[in-house]
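# Build me a model from this:
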Amino acid sequence: MNYMLTADVGGTKIATALLNEAGVIYAQKTLPSRTESAETMYEQLLLAFQYVLNEAGVREKEVQFIGVGLPGKVDIMKGMAIYQNNLPWRDFPLVSRLQNNFPTAEIMIDNDVYMAAKGEWLAHQLQNELMAFVTISTGISACFIQKGEVIRGAGMAGEIGLTYVGRDEKETLEEKASGTSLTKKCVNRLNLQSKDAVIQLMDRFVQGDPLAQEIVTQMTQDIAKGLHQIFCVLDPDIIVLGGGVVNHQPWLLDLIKKELKKLVVNPVQSGIEKRLRVSKLKAEAGLFGAAIAANAMK
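This next block holds a predicted model:
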């Protein structure tokens, strides 16, 4: 039987899974990231892989394919983690290192948002459409897929979080509406502790707290501005919203649709808000996307 290892690597945790070629999950494990050094981070990834292999009773030499998604800039041809803002890897030869531990496996790495987008593409049963996957989490980023192929540009396509949306020309979408931004506002304006601040913010919004409603409404307005830019430039058939902020509060979709509709000034864009969707795979989008990437190497 062909086994696949997948990993979704982030600055706070490493999620791993062992699947067969049909996509059936045999084991899953999530460990905290160890960002003290490049080596501790790599060893933690290996440990997470070892957990799922041991649970399923599978040996390293039985693994045929490995797919890993990680943040930041990735050179998929050289198999290198070029730069990750929240990880200690700089020009780290991830594929060659993994090859030493799994000599019989074919290995694919890619940007984590790109990996998650591949998972959502399959989950939404798309074929010839143009899809944008936008993740709203610690940061904000996007991936564009047309007819099953990722649009990469010169290598960093999809950094929608870097676009300017505020009155101050230096205010980016990520600085205004990411989970990190919301946490800072919760601490500074609502006097909340940073741990679980966004969840508490959303609870207060639902309860009708005026300040919480102001913060969340501003966030949805800024997200809508970023999405409107995507519609103006690429006119995708569908935009899928994912990431922790939306995954845990799917009701935000209706608020964002409402704000997006307000931005339409030309009738040719009428109804674009109806093309918004929420993630179907939620937190497992990256793992399934990595499995798709690994499976494509067969």
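
# For the rest of this, base every contact and every neighbour count on C-alpha atoms.
Fine.

# and Gly226, how many residues sit next to it?
Residues contacting Gly226 under the criterion other Cα atoms under 10 Å number 23.

# try Phe49
Counted with other Cα under 10 Å, the neighbours of Phe49 add up to 24.

# how about the strands in the stretch 51-200 of the chain?
Using DSSP state E, counting those that start in this stretch, the strands of the stretch 51-200 of the chain run over 63-70, 73-75, 80-83, 90-92, 106-111, 130-136, 140-146, 149-151.

# what's the angle from the fifth one to strand 63-70?
In this structure, strand 106-111 runs at an angle of 10 degrees to strand 63-70, with axes from the mean of the first three to the mean of the last three Cα atoms, to 10 degrees as the basis.

# before we move on, back to that, out of the strands of the stretch 51-200 of the chain, which gets nearest to Met202?
strand 130-136 (14.6 Å; Cα to Cα).

# Please list the residues outside that closest one that contact it.
Contacts to strand 130-136, defined as Cα atoms under 8 Å, 6 or more residues apart in numbering, come from residues 113, 117, 120-121, 140-147, 178-179, 236-246.

# With mean neighbour count and distance to Thr6 added, can I get the strands of the stretch 51-200 of the chain in CSV?
Below are the strands of the stretch 51-200 of the chain laid out as CSV (neighbours: other Cα atoms under 10 Å; distance: least, Cα to Cα, whole Å):
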stretch, mean neighbour count, distance to Thr6
strand 63-70, 26, 5
strand 73-75, 20, 16
strand 80-83, 20, 16
strand 90-92, 16, 18
strand 106-111, 23, 10
strand 130-136, 26, 20
strand 140-146, 23, 19
strand 149-151, 15, 19
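
# Second chain to compare with the first, below:
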Amino acid sequence: MKKFLFCFSLFLTGCGTTPYSDDYAEHTNTLTNGFIPETELTLAFIDENVDLRGVYNQNDTVDSTQMLYVDAVGGSAGAAGLIGQLIAHSFIIDSQRDEKLQAQQMEANQAISVLYGMTANLTLSGLVQDPNANLIPFELAKDETVRIKPIFFSDREFNRPYLTAIIWVPSNETGHNGKPLVKYRNLIQVHGDILTDDKIERLKNSDQALMVEILSALLNKTIAVVEKEMTGHYSVEDKNPQTYFIESNSRKKVVRGVIVEETCQDRVIKDLRSWVIVVPSQSLCTS
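Just a heads-up that it's a prediction; the model follows:
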């Protein structure tokens, strides 16, 4: 009995570690041959809104919630009653975690509120510069069309904006839980250059032209990376993973993976989760 309750409590703890945000995706790929032929590739934004969010410390731990488990084993409720109490306690913790993350996100958004006035009337398609991009309107999307949800991020210092895009190809099948499956799903993250003090000051003074320039550069680079990823250009075969350090907002972010493309400006890394991460060359080091 004790062993069962211990295992059950571990199960509840594991449930609480599931990511809640929509800027996360586990890699899935069941496409034929693992990619889409270039002649068949189409992309579509799921909507035209420019989604801009503040960066916050995603510490979702909550203070200990005191709960007395009544009649744990010997009482009339027995094991079933205890399990019910454990589930209720888990839901309380999850609710507190959600509330904390929501409060942190709202605070981070408030810190960059000056930027929202410059994005209110922008559309994603309006930021796209490449007329040859394989983009089509969402209402024309086909079964094999790659759906894209871009999310722009900025910290309160405005010194390094970046973009996280969730991309997927839907499937006509559903899982055992009734939820729709996907043929492909992944996360693309594009880091921009560290902004100069002059550019940061211009953003604080609501320089919309600069804002459009920054967002457009991130989005167009993302589209180019999505096109290469979906057509099988980023192979990791015969390459040994290395540890890379990314200079990000005065901190170093550790990434373990392989470089799948190098340009004069950027390095493209596919990490161990198969996420594709684009980093300015000067912001990347191996020690």
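
# TM-score for the pair, please.
Their TM-score after superposition, calculated using TM-score structural alignment, normalised by the length of the second structure, is reported as 0.25; 123 aligned residues with a Cα RMSD of 6.4 Å.

# Just the buried residues out of the contacts of strand 130-136 of the first structure, in ChimeraX syntax.
Selecting just the buried residues from the contacts of strand 130-136 of the first structure in ChimeraX takes one command, with 16 or more other Cα atoms under 10 Å as the test:
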select :113,117,120,121,140,141,142,143,144,145,146,178,179,236,237,238,239,240,241,242,243,244,245,246
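
# returning to what we had before: who wins for proximity to Pro210 of the first structure among the strands of the stretch 51-200 of the first structure?
Pro210 of the first structure lies closest, by Cα to Cα, to one member of these: strand 130-136, at 23.2 Å.

# the inter-axis angle of the closest one versus strand 140-146?
170 degrees.

# if we can go back for a sec, now the strands of the stretch 51-200 of the first structure as TSV including distance to Val9 of the first structure?
Below are the strands of the stretch 51-200 of the first structure laid out as TSV (distance: least, Cα to Cα, whole Å):
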stretch	distance to Val9 of the first structure
strand 63-70	5
strand 73-75	12
strand 80-83	11
strand 90-92	14
strand 106-111	10
strand 130-136	15
strand 140-146	16
strand 149-151	20
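
# Between those, which one is closest to Ile230 of the first structure.
strand 130-136 (8.2 Å).

# Tell me where the stretch 101-250 of the first structure has helices.
Assigned by DSSP state H, counting those that start in this stretch, the stretch 101-250 of the first structure shows helices spanning 112-123, 173-177, 179-189, 197-207, 210-234, 244-247.

# circling back to that earlier point, Ala48 of the first structure: which of the strands of the stretch 51-200 of the first structure is closest?
Smallest distance to Ala48 of the first structure across the strands of the stretch 51-200 of the first structure (Cα to Cα): 12.3 Å, for strand 63-70.

# and that closest one, what does it pack onto?
For strand 63-70 of the first structure, the helices and strands in contact under the criterion 3 or more Cα pairs under 8 Å, 6 or more residues apart in numbering; DSSP states H and E are strand 3-9, strand 106-111, helix 112-123, helix 285-295.

# now the strands for the stretch 151-287 of the second structure?
Assigned by DSSP E, counting those that start in this stretch, the strands in the stretch 151-287 of the second structure fall at 162-174, 180-191, 242-248, 251-262, 266-271, 276-280, 284-285.

# need those strands in CSV with distance to Ala80 of the second structure and mean neighbour count, can you?
Output for the strands of the stretch 151-287 of the second structure, formatted as CSV (distance: least, Cα to Cα, whole Å; neighbours: other Cα atoms under 10 Å):
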stretch, distance to Ala80 of the second structure, mean neighbour count
strand 162-174, 32, 19
strand 180-191, 32, 20
strand 242-248, 47, 17
strand 251-262, 44, 16
strand 266-271, 43, 21
strand 276-280, 45, 23
strand 284-285, 53, 16
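
# can you tell me which of those strands comes nearest to Leu127 of the second structure?
Closest of the strands of the stretch 151-287 of the second structure to Leu127 of the second structure is strand 162-174, at 13.4 Å (criterion: Cα to Cα).

# Can you spell out which helices and strands pack onto that closest one?
Other helices and strands packing on strand 162-174 of the second structure, by 3+ Cα pairs under 8 Å, 6+ apart, are strand 146-154, strand 180-191, helix 208-230.

# mind listing what's buried in the shortest one?
Which is strand 146-154 of the second structure. The neighbour-count check on strand 146-154 of the second structure (16+ other Cα under 10 Å) flags Val146, Arg147, Ile148, Lys149, Pro150, Ile151, Phe152, Phe153, Ser154 as buried.
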